[in-house]
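*Asks:* turn this into a model:
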Amino acid sequence: MAKSSHVILEPGQITYRSYISEFDGVRALGVGSVLLGHFWQPSISKLVFQFGELAWIAVDGFFVLSGFLIAGILLDRIGRPRYFSTFYFRRTLRIFPVYYLALLLGWTLLRFTNGGYGYHYLIQHWGSPMWFAFYVGNIRTAMVGAWPPSAVYDPLWSLQIEEQFYLLFPLAVAFLRREHLRNLLIGAIVLAPVLRLICYFVRPGNVFLQYTLLPCHCEGLAMGALIALRVRSGRWEISKSKIRTLTLVLIGVSAICSAMSTWKTLEPSPLTLFARLPGYTLASAGFACLLIWIVMYRGSSYTAWLRLPPLQYIGKISYGLYILHPIALMVMLEAARKGWWRFHSPLLFFAACVCLSLALAVCSWHCMELPILQLRSRFGRKQAQPAMTAEPLLSESSQ
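*Replies:* Model (predicted):
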């Protein structure tokens, strides 16, 4: 690190082809908290279980990271040939294969295990899984006011929020001036909690309106995009005292979200009153501070722990891990139901679910995602800027 009292980010250092390895470490920690929240049982340790319930904070962090990376890609490609087709083609190759594989595996398990009871129960009490096939399952969840009664669909609402953002945001980048784009993003940050407050008074019994709809849960994406816009708008000089302030804000916000989202309630953490009103905004703001901190100190000794090889690898396979881990849970539950494998300990069941999730994610990464990413990297190569680092771009977003 330089001995200057300021950390300086020159415009152009974060570009379309650049790769910040620390983000893989962040993804690994985030998806790890999700696995803990979905697999850990309170009978093993209630304290660890409560920590796992805070995985909703990590999901809001994923939104900030996705907003930063996707906005950066779009801002760096604006004005280049095939702006829209390149972006949508690359997003399709990154998101769709594993997503539809998870839908197919989940549908097969529901339809052909336990006499198809899970599938028929889903149809009768929630609706058709085709809502997920068209990336509008989050809207159906808000309409019904309930989660789909199957673990396979648990993580998909967040992917659908992101996909809807990916569909709309390229238009804003293409047709708005940067100052107008900045105002739009600030407006989204302000409007999201206001919309949640309106939903609270209009439909207080339907908590999913606030949690699963893009307009009500978009501030994280907007904050990430706003940071991406700032780092491309000229020299950014931040004093170390301001970075220390960001660090304190991050710690404070994390403590508040952790304490308030589990206080005097047995509800799932993201659906508490605190989380649904100021919680998502606070969690996103805290992660925005972390993102700025990482961007400023990337490659330094301060972020070396995020570059540890195990975290790096899990971060690379985190998309498959996030979307396929409910499949692992369903397989383990079906194995236990049929007596193929008796889990005499909740801890053993947790370990088995994690191991199977990792195995599915590793297979997905090496057999599907990595070959597709290599194909995707060749598309539009002539239009892309040269890499700013020696490391290849493997993915812009892993959630």
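
*Asks:* please make it C-alpha for all contacts and neighbour counts, starting now.
*Replies:* Will do.

*Asks:* how many neighbours does the nearest residue to residue 230 once chain neighbours are set aside have?
*Replies:* Once flanking residues are discounted, residue 230 sits nearest to residue 236: 7.9 Å by C-alpha to C-alpha, 6 or more residues apart in numbering. By other C-alpha atoms under 10 Å, the residues close to residue 236 number 16.

*Asks:* sequence B follows; please return its structure for comparison with A:
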Amino acid sequence: MASLATQTDSRPTVRLDRVWRVGKHVAELDGLRGFAILIVTLYRFSKEIPTDSSLGHLMHLGASFGSRGVELFFVLSGFLITGILIDAKDQPHYFRNFIARRSLRIFPLYFATLIALVVAAHFVPAMRTMFHDAIDNQFYLWTYLVNVKMSFADQWCFGYLDHFWSLAVEEHFYLVWPFVLYLISNKVALRTAVGLAIVSATSRIAFVLLSDNGVAPDVLTLFRCDALLIGAAIALIARQPQGLEPLRRWLPVTTIIGGLFVLACGITEKRFFTIPLTIWPIVWGGILIWLLTANRSTPLARFFNLKFLRTLGKYSYAMYVFQNPLIPLTSAVVSVAAFETLVGRPLLANVMYIGVMFVLTYAAAVLSWNVLERHCLQLKRWFPTGASSDVPVVKNNQSTTGTFVPTNAPAN
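*Replies:* Model (predicted):
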């Protein structure tokens, strides 16, 4: 009993009916990722919604909410990646396995997309015209420096691959954060994550006040890593003896205040010195904590466990990569103008366009998964990470020890 008490004191105590436990694959997090790609994709294809009617304005406002899905991806990635790194910290080949597994998840689709684009542009003049911005600046695409180029140029200079800036931010995080976690204790890592998140947010706000550059605050890694670090901090707190319960008590207040602030920003269309770029990750972080500490029977957990959302989460990476390039590639057949000619109503035409493009994006992602991604992911078995961990759990007010094996679901 003494030894059990010692174990319980050193690790978070959780209940078996809770959504999350250390080292356990959580289907609801797949659903949360699916929700992120859902709102991002709907936003991507809603740029032409007319706002000359109350319904159109409401639809436009709702769709614009999807632009904040990137922050949700960042928070979720920071949480998942940090958890993977912490759980594998004492295992052999820590760096090799992490880098190999991340590379197998990210690089095949990313570089296959670039290769296909360059080859197609070489042989098909129309492709060269469609993607000339990306082709002319392809060095920065190959080297994950898209956001750096944008920041110094102060413009969105990659055309239909502009959205690759967020992939660059995540890649920079993956290159640095494993070394930071390896060199310091978890306690120091938590302070570091919080401190760096504050530095990121304050430096971005200071930059906005001192500079006329309107792109760098939105895309530069230094200015956007606060969301990733908020997710990292949640992962570190979750592995402390008290876990996330102390934070959960503050969730209603912080989520409501943060939600009202970002809602006001959305309605007034004010940037407020980019403060919403930090408030949104805090709101998403609050929802993540709420989900992780929720019982499986709660409406929140059941919503994110919907098969539809979990399926979208599975294909979210490819959906994100493909959604922008598909706009010019399908424009000869699929466009708002074509649907408006067909139905005669601009608002309905936009709804039809969004629906068709969403289906095409999903279909392309499923094809990519079956042709390329899943075969590359099978190679992960050569680079195991993490080990089974004995985690104290509470069942019927009695402490027992459950063993869980991390599955390390990939984050996008």
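
*Asks:* and the TM-score between them?
*Replies:* The TM-score (TM-score structural alignment, normalised by the length of the first structure) is 0.84; 372 aligned residues with a C-alpha RMSD of 2.9 Å.

*Asks:* the equivalent of the residue nearest to residue 230 of the first structure over in the second structure: what secondary structure?
*Replies:* By TM-score structural alignment, residue 236 of the first structure lines up with residue 243 in the second structure. For residue 243 of the second structure, the assignment made with DSSP: H, G, I helix; E, B strand; the rest coil gives coil.

*Asks:* so who does residue 243 of the second structure touch?
*Replies:* Contact analysis of residue 243 of the second structure by C-alpha atoms under 8 Å, 6 or more residues apart in numbering lists 12, 13, 237.

*Asks:* name the helices or strands packed onto the longest helix seen in the first structure?
*Replies:* Determined from DSSP state H, the single longest helix within the first structure is helix 83-112. Applying 3 or more C-alpha pairs under 8 Å, 6 or more residues apart in numbering; DSSP states H and E, one finds that helix 83-112 of the first structure contacts helix 55-77, helix 117-125, helix 130-133, helix 318-337, helix 370-378.

*Asks:* let's go with 7 Å and repeat that
*Replies:* helix 117-125, helix 318-337, helix 370-378 (3 or more C-alpha pairs under 7 Å, 6 or more residues apart in numbering; DSSP states H and E).

*Asks:* and these: which comes nearest residue 160 of the first structure?
*Replies:* helix 318-337 (12.0 Å; C-alpha to C-alpha).

*Asks:* and residue 330 of the second structure, how many residues sit next to it?
*Replies:* For residue 330 of the second structure, using other C-alpha under 10 Å, the count is 12.

*Asks:* what lines up against it once you look at the first structure?
*Replies:* Per TM-score structural alignment, the equivalent position to residue 330 of the second structure in the first structure is residue 332.

*Asks:* cool, residue 44 of the second structure as well?
*Replies:* Match for residue 44 of the second structure (TM-score structural alignment): residue 38.

*Asks:* residue 214 of the second structure now?
*Replies:* Using TM-score structural alignment, the equivalent of residue 214 of the second structure in the first structure is residue 207.

*Asks:* residue 243 of the first structure and residue 292 of the first structure, how far apart?
*Replies:* Distance from residue 243 of the first structure to residue 292 of the first structure, counting by C-alpha to C-alpha, to the nearest Å: 9 Å.

*Asks:* if we can go back for a sec, most packed of the helices and strands packed on helix 83-112 of the first structure?
*Replies:* Ranked by mean neighbour count under mean count of other C-alpha atoms under 10 Å, those are led by helix 318-337, which reaches a mean of 22.
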